[in-house]
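Enquirer: Show me the folded form of this:
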Amino acid sequence: MPKSKQYLIDDLSMQESWRLFKIMAEIVDGFESLSDIGPAVSIFGSARAKPDDPVYQLTQNLANLLAKAGYAVITGGGPGLMEAANKGAADAGGSSVGLHIHLPFEQQSNDFLSLKCDFRYFFIRKMMFVKYAMAYIAMPGGFGTLDELFEALVLIQTRRIRPFPIILMGSDFWGGMIDWIRERLISAGYANPADLDLFVVYDSPEDVVTFIKRHIVL
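Expert: Next up is the predicted model:
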């Protein structure tokens, strides 16, 4: 093998080795930062929603009620509905946690965090969401929200983690997806009818908090 190619291989191997150390350090930092937050609920939703959006206000109200009920609120720490959830928790004097990911866009953290954790790797960030949340709430959102939602559903479906409450907020928004799952996936045998029982759908923040209280005793 030419020496130049061997140097390149050795250099890439060294880079990968150092990356492993960075990954390990990020995991340890996450564990140490989040270990004392107590019972928590993760809220996911669009980073692009504006404060005058009714869903922004709905998310803020929901997080406010959760914080008053004694739950820490975890979000991605960014703008939009993440900001709304952190603001609602902060206004109630609760623990407002942001798991902030470094991105080339939509990466600014919001101003309502009592605890901020920074991540470079999506898979580590998702690990922290699952490990420290006792319930998931999916507000309307895009690919990122769907990614977090289906990550949890797959882990529960395959029994890699214990089941916990997963709530989809907004029947109008999520109804089409649920119909598609039923009509395309289940009817074709790609999913089981029981998979629809892995989550619930609510429209009222009060109903969500009541549901969570039934499943997570403080």
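Enquirer: From now on I want contacts and neighbour counts done on CA atoms only, so please keep to that.
Expert: Will do.
Enquirer: Which parts of this protein are strands?
Expert: 40-44, 72-75, 96-101, 115-119, 135-138, 166-169, 200-202 (DSSP state E).
Enquirer: Out of the ones you listed, which gets nearest to Val154?
Expert: With respect to Val154, and counting by CA to CA, the nearest of the strands of the chain is strand 166-169 at 11.9 Å.
Enquirer: what's the distance between the lengthiest helix in the chain and the middle of its chain?
Expert: With secondary structure taken from DSSP state H, the chain has its longest helix at helix 3-34. Helix 3-34 has its C-alpha centroid displaced from the chain centroid by 26 Å (CA atoms, centre = their mean, to the nearest Å).
Enquirer: Second chain to compare with the first, below:
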Amino acid sequence: MTPPDCPDCPQPQAEHSIAPDDIKKEQRFQLEHPDRTLLGGPQSRWRELRTLARVSWDFIKAFRTLHFAGPCVTIFGSARTRPGTAYYEMARTMGAKCAELGFTVLTGGGPGIMEAGNRGAFEAGGRSIGVNIELPFEQAGNPYVTRSVDMHYFFTRKTILVKYSYAFIVLPGGAGTMDEMFETMTLIQTKKIRNFPIVLMGKDYWQPLMDFVYRMAEAGTISPDDPELIFFTDDPEEAIAHIHRHAVRQFGLRQDKLPKPKPILGEKGVPKSAAS
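Expert: Model prediction:
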């Protein structure tokens, strides 16, 4: 393919050319990092098939693990939050309260806020699950999960964190946390999922974001009622009352026996409690 004649267009310079060695390095990188292959444009049919198989395996592992989890609440937040800090303890409290309400606490399985949510559920004797992500720098799973599943792709992991939950608690975090919250909000807006409660906690941290959400509503880029999808509080009692009202009562949840796994299919149940 050659560029069209365009006398006024800037011409490619030698420093912008791609050397054959650079192309080989990119090919090697894609072989070593399948995520880059997935998002790197069209590939060979064989490599596309391998990608589909890997995506399918992510979902199969998660479906087999979470099928026995019961209704979940997902807690989102930063992996960098240290134990003992205010937001860590807030997530730990919410994990415990969700477990006491009968929910399985579901997180990304890593450190920080995720660890705190799992820890609260674990210490309260509830069910605690981590959906960990495989990263080049090896994010280790936290020790407070009673069951975990490792995912390769971020988008498959995010799907699982939404699929099994009746409520979402968002604590301070970075770009990934905002991505998770806004994707969940978009799924509710577009009615791809039911009107599950989103609880945003950490007022000092998130206030500028909430101001911007209301600004979007004023500008007409979201519906006037969309900001009401987010319940903004720092009070764990208010948060758990909101979840009880808009998840437990709204969807008629009750504590029933979980389905039994079938060992012949390699299935494993989730322990009833941390002590099980």
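Enquirer: TM-score for these two?
Expert: Superposed pair, TM-score by TM-score structural alignment, normalised by the length of the first structure: 0.91. Supporting alignment: 208 aligned residues with a CA RMSD of 1.5 Å.
Enquirer: before we move on, the earlier item: can I get the strands of the first structure in a markdown table including mean neighbour count?
Expert: Below are those laid out as a markdown table (neighbours: other CA atoms under 10 Å):
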| stretch | mean neighbour count |
| --- | --- |
| strand 40-44 | 26 |
| strand 72-75 | 27 |
| strand 96-101 | 24 |
| strand 115-119 | 18 |
| strand 135-138 | 22 |
| strand 166-169 | 23 |
| strand 200-202 | 17 |
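Enquirer: now for the ones you listed, which one comes closest to Leu218 of the first structure?
Expert: Proximity to Leu218 of the first structure (CA to CA) singles out strand 40-44 among the strands of the first structure, at 10.2 Å.
Enquirer: how about that closest one, aligned to which bit of the second structure?
Expert: Using TM-score structural alignment, the residues of the second structure aligned to strand 40-44 of the first structure are 72-76.
Enquirer: now stretch 57-77 of the first structure
Expert: Under TM-score structural alignment, the match for stretch 57-77 of the first structure in the second structure covers residues 89-109.
Enquirer: Kindly check the end-to-end length of that stretch for me.
Expert: 17 Å (CA to CA, to the nearest Å).
Enquirer: Buried ones in that stretch, by neighbour count?
Expert: 89-100, 102-109 (16 or more other CA atoms under 10 Å).
Enquirer: Same question for stretch 28-47 of the first structure.
Expert: For stretch 28-47 of the first structure, burial by neighbour count (16+ other CA under 10 Å) applies to 30, 34, 37, 39-47.
Enquirer: List the neighbours of it that are in contact with it.
Expert: 70-76, 78-82, 85, 95, 106, 117, 128-129, 132-142, 144-145, 148, 218 (CA atoms under 8 Å, 6 or more residues apart in numbering).
Enquirer: So what does Leu196 of the first structure match up with in the second structure?
Expert: In the second structure, Leu196 of the first structure lands on Pro227 (TM-score structural alignment).
Enquirer: just Leu155 of the first structure next, same as before
Expert: Alignment note: Leu155 of the first structure maps to Leu187 in the second structure; criterion TM-score structural alignment.
Enquirer: Contact partners for its match?
Expert: By CA under 8 Å, 6+ apart, the contact list for Leu187 of the second structure reads Ile193.
Enquirer: From Asn195 of the second structure, how far off is it?
Expert: To Asn195 of the second structure, Leu187 of the second structure is 9 Å away according to CA to CA.
Enquirer: likewise Asn132 of the second structure?
Expert: Distance of Asn132 of the second structure to Asn195 of the second structure, computed by CA to CA: 26 Å.
Enquirer: again with Ala99 of the second structure
Expert: Ala99 of the second structure is 21 Å from Asn195 of the second structure, by CA to CA.
Enquirer: Give the buried residues for stretch 179-187 of the second structure.
Expert: So, applying 16+ other CA under 10 Å, buried residues of stretch 179-187 of the second structure: 180-181, 184-185.
Enquirer: Now do the contacts for the nearest residue to His246 of the second structure once chain neighbours are set aside.
Expert: Of all residues not flanking His246 of the second structure in the chain, Pro197 sits nearest, at 6.2 Å (CA to CA, 6 or more residues apart in numbering). By CA under 8 Å, 6+ apart, the residues touching Pro197 of the second structure are 166-168, 229-231, 242-243, 246-247.
Enquirer: Including distance to Glu32 of the second structure, could the buried residues of stretch 179-187 of the second structure go into a markdown table?
Expert: Below are these laid out as a markdown table (distance: CA to CA, whole Å):
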| residue | distance to Glu32 of the second structure |
| --- | --- |
| Glu180 | 27 |
| Met181 | 30 |
| Thr184 | 31 |
| Met185 | 34 |
